[in-house]
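1. Model the following, please.
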Amino acid sequence: MSSTEPPELRAAPSSVAPPDNLQSQKGETLRTVRLAGLTLAVRGRAVRRPDLPPALYVHGLGGSSQNWSALMGQLSDTVDGEALDLPGFGHSPPPDDGDYSVSGHARAVIRQLEAAGRGKVHLLGNSMGGAVATRVAAVRPDLVRTLTLVSPALPELRPQRTAMPTALLALPGVTALFGKLTRDWTAERRTREVLTLCYGDPARVTAEGFAAAVAEYERRLELPYFWDSLSRSARGIVNAYTLNGQHSLWRQAERVLAPTLLVYGGRDLLVSFRMARRASAAFRDSRLLTLPEAGHVAMMEYPEVVAGAFRELLMDTERTPEILKGS
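-> Below you'll find the predicted structure:
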């Protein structure tokens, strides 16, 4: 089902109790962290040992910290993990400055890492969160120990046709039009459409998981900024794709010093599977995990496999200094 191969085949924050409407998954905690001009919801879970290294998970467009719950559970014996809701998503309100660009989201991640003061973290990102994590690792190597990217949204010269509707969300007025065209859709139908787009096999979603996803979708649709944060973040991705020079995401990928794990799904309708080899060549110290049956959210579909590859990355990282010492 999977293969792991080397590339080339070779102001002080205040943590407060969350509002009553914040719901956490079983075994998880959810809190809000307030920074100047920014409020972030941060999801965590009890760690099994006090000496575990820190990790931070960053979700993709339209997602939330809940996207990482399955993997966080798998890795609770390996890292002290936290997952944040990017500004305007999940339980995080919009940023005061209205900046939904990839750089704006990256600044939010950097501010949270600095405020938490946990030192270098194992940084994991999916889709848009992968682009954000790439930028963070490139500009602030002092904050990132390793980098794990699941279907990262890095620029494609020829995007897949199935990804075009998502890209159209970046156009002014499209989300309003979509809202009108789908006003009669139930939350169940909306959720089913999202799962079909993101999962290699939507049948892997349990009835309980589907019901939870529907409830979350209903909650978000009531938020006055739901469509605005979605469309402006989509516009931020499109704009990031057009940047050249040192601000290009591919150029920044080349600058990443952290050991990197790349995860790509063979049935991904949003990020082309063919981008795996280009990414492997761009990140200087990378490993590649391919999951032929997975879609866009491999950490949700095959969390145990992704967790295994992540542990291998950590073992390789811990082994490298020993090899250098002995050489």
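2. For the rest of this, base every contact and every neighbour count on C-alpha atoms.
-> Noted.
3. Assess the claim that L249 and L154 are in contact.
-> Yes - the pair L249 / L154 is scored as a contact, 6.5 Å apart, by Cα atoms under 8 Å.
4. Determine the residues that are contacts of both of the two.
-> Common neighbours of L249 and L154, counting by Cα atoms under 8 Å, 6 or more residues apart in numbering, are A131, Y241.
5. immediately after the strand or helix carrying T146, which helix or strand?
-> Element membership of T146, judged by DSSP states H and E, is strand 144-150. Once the chain leaves strand 144-150, the next helix or strand it forms, by DSSP H and E, is helix 164-168.
6. Now that following helix: buried residues?
-> Buried positions in helix 164-168, judged by neighbour count with 16 or more other Cα atoms under 10 Å: A167, L168.
7. who touches that helix?
-> Under Cα under 8 Å, 6+ apart, the answer for helix 164-168 is V174, A234, R235, V238.
8. how much space between the second one and G44?
-> Distance check for A234 against G44: by Cα to Cα, to the nearest Å, it reads 27 Å.
9. likewise the third one?
-> R235 sits at a distance of 29 Å from G44 (criterion: Cα to Cα).
10. Okay, helices next: where are they in the stretch 151-300 of the chain?
-> 164-168, 174-181, 187-198, 207-221, 226-242, 249-255, 275-282, 298-301 (DSSP state H, counting those that start in this stretch).
11. so can I have a markdown table of these showing distance to S101?
-> Below are those laid out as a markdown table (distance: least, Cα to Cα, whole Å):
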| stretch | distance to S101 |
| --- | --- |
| helix 164-168 | 14 |
| helix 174-181 | 17 |
| helix 187-198 | 22 |
| helix 207-221 | 21 |
| helix 226-242 | 4 |
| helix 249-255 | 13 |
| helix 275-282 | 22 |
| helix 298-301 | 24 |
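12. Deepest-packed of those, please.
-> Mean neighbour count (mean count of other Cα atoms under 10 Å) peaks for helix 298-301 among the helices of the stretch 151-300 of the chain, with a mean of 23.
13. who are the neighbours of that one, in terms of helices and strands?
-> Using 3 or more Cα pairs under 8 Å, 6 or more residues apart in numbering; DSSP states H and E, the elements in contact with helix 298-301 are helix 69-74, strand 260-265.
14. please give me the structure for this one as well, since I'd like to look at both together:
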Amino acid sequence: MNLFTRTHGDGPAVLWIHGYTMDSSVWKELWTLLPGWRHVGVDLPGHGRSGPLPPGTSLSAVGAELAALARAESARLVVAESIGSMIALQMAIGDPEAIRGLIIGSPTIAGAPAEPGTGDRYRALAALARFGASGEQLADLWMSSPPDIFRGTERHPALRARLRSVVARHAWKELSDGAMYGLSRHVHTAQDLGGIRAATLVVVGDEDMPTFRTSAELLRATVPRCRTLTVPAAGHLCLIERPETVASAVGDHLLLAEREGLRADSPVL
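-> Got it, this is the predicted structure:
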């Protein structure tokens, strides 16, 4: 896979994974609030400036590809949101030694029930794309409610406008070639999640959709070293909706995981 990355700052490396139809530029505001780290944002396959997601690609394959990228960047800390969090969980399951710290926003567990209305929205998007709709038209449909993926951004008009411009650039190729099917058929079992070794922080908006709040509780109960943070007045995209609110907790967790890793890596005298 041909993956595009953008970086910001200097220090220990952190890999950032965005949500569906977005790209790594959505993290810039939060990055500026977290000095002292080398933030590495990756555009997911089929998103931004990365190459396409080949049809039939499994979640395991995407997770392995991003784990290899994390190793190449010396990034053993990962922050991810929405569908990006599903990939981050797979990275920690498939290559547990590669990841020492996880921050999971808007937690998405592979195989968990979808929020009602999500399937209908994908079908409507695919139909609109077949009729040659513009990127702006597709973005407006995707960002409308229900499901309430973008509802929390209505409080933040400037953020919503920036996200709309990013989503409008999305190619939507996965709607026509079925590339998302390989990811959606994967299932994360309780045994899978229980094998995650990374110190994990799950961040969820108090106004997020019920399925994602349920997933947050499942991760807290299943992942061995997991705690949760609920963000007030935040919807599904809590990390980018409320960067000033979450920055301190994100920075503290990154620092904790980095220090734990340094102690573990120290030679025994």
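15. that older thread, among the helices of the stretch 151-300 of the first structure, which is nearest R34 of the first structure?
-> Closest to R34 of the first structure of these, according to Cα to Cα: helix 226-242, at 19.1 Å.
16. so which helix or strand takes in A133 of the first structure?
-> Assigned by DSSP H and E, A133 of the first structure falls within helix 128-139.
17. list the buried ones in that helix?
-> Going by neighbour count (16+ other Cα under 10 Å), the buried part of helix 128-139 of the first structure is M128, G129, G130, A131, V132, A133, T134, R135, V136, A137, A138.
18. Could you point out the longest helix of the second structure?
-> Assignment by DSSP state H gives helix 243-265 as the longest helix of the second structure.
19. what's the nearest residue to Q137 of the second structure if we skip its chain neighbours?
-> With Cα to Cα, 6 or more residues apart in numbering as the criterion, Q137 of the second structure has its nearest non-adjacent residue at 7.8 Å, and that residue is A168.
20. The one you found: what's it in contact with?
-> G135, E136, Q137, L138, A139.
21. Would you mind giving these as JSON lines with distance to V26 of the second structure added?
-> Below are the contacts of A168 of the second structure laid out as JSON lines (distance: Cα to Cα, whole Å):
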{"residue": "G135", "distance to V26 of the second structure": "18"}
{"residue": "E136", "distance to V26 of the second structure": "18"}
{"residue": "Q137", "distance to V26 of the second structure": "20"}
{"residue": "L138", "distance to V26 of the second structure": "19"}
{"residue": "A139", "distance to V26 of the second structure": "15"}
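22. Who are the contact partners of the residue nearest to W27 of the second structure when sequence neighbours are not counted?
-> Closest residue in space to W27 of the second structure, ignoring its immediate chain neighbours: I240 at 6.9 Å, by Cα to Cα, 6+ apart. By Cα under 8 Å, 6+ apart, I240 of the second structure lies in contact with V26, W27, E29, L30.
23. Map I240 of the second structure across to the first structure for me.
-> Using TM-score structural alignment, the partner of I240 of the second structure in the first structure is M300.
24. now E154 of the second structure
-> Per TM-score structural alignment, E154 of the second structure is aligned with A203.
25. how many neighbours does its match have?
-> A203 of the first structure has 10 neighbours, counted by other Cα atoms under 10 Å.
26. Look up how far K325 of the first structure lies from it.
-> Per Cα to Cα, A203 of the first structure is found 49 Å from K325 of the first structure.
27. returning to what we had before: in the longest helix of the second structure, what counts as buried?
-> Quick answer for helix 243-265 of the second structure (16+ other Cα under 10 Å): P243, T245, V246, A247, V250, H253, L254, L255, A257, E258, G261.
28. thinking again about what came up before, and which of the contacts of A168 of the second structure is nearest to N2 of the second structure?
-> Nearest member of the contacts of A168 of the second structure to N2 of the second structure, counting by Cα to Cα, is G135, at 22.9 Å.
29. Surely that closest one and V166 touch.
-> No - at 9.7 Å, G135 of the second structure and V166 do not qualify as touching, with contact defined as Cα under 8 Å.
30. May I ask which helix or strand encompasses the residue lying closest to L230 of the first structure once chain neighbours are set aside?
-> Closest residue to L230 of the first structure apart from its sequence neighbours, by Cα to Cα, 6+ apart: G62 at 6.2 Å. According to DSSP H and E, G62 of the first structure maps onto no helix or strand at all.
31. Quick one: map G62 of the first structure onto the second structure.
-> Checking TM-score structural alignment: G62 of the first structure goes with T21.
32. what number of residues lie near its match?
-> T21 of the second structure: 22 neighbours (other Cα under 10 Å).
33. ok, now M209 of the second structure?
-> Residues near M209 of the second structure, counting by other Cα under 10 Å: 19.
34. Need the counterpart of it in the first structure.
-> Alignment note (TM-score structural alignment): M209 of the second structure maps to L269 of the first structure.
35. Any figure for the gap between that match and A106 of the first structure?
-> L269 of the first structure is 25 Å from A106 of the first structure, by Cα to Cα.
36. swap in E114 of the first structure?
-> In terms of Cα to Cα, E114 of the first structure sits 12 Å off from A106 of the first structure.
37. Looking at those two, which is more packed in?
-> A106 (23 against 15).
38. Q112 of the first structure -> the second structure?
-> So Q112 of the first structure corresponds to L69, using TM-score structural alignment.
39. which one of the helices of the stretch 151-300 of the first structure lies closest to V102 of the first structure?
-> Across these, V102 of the first structure has its closest neighbour in helix 226-242 (5.7 Å, Cα to Cα).
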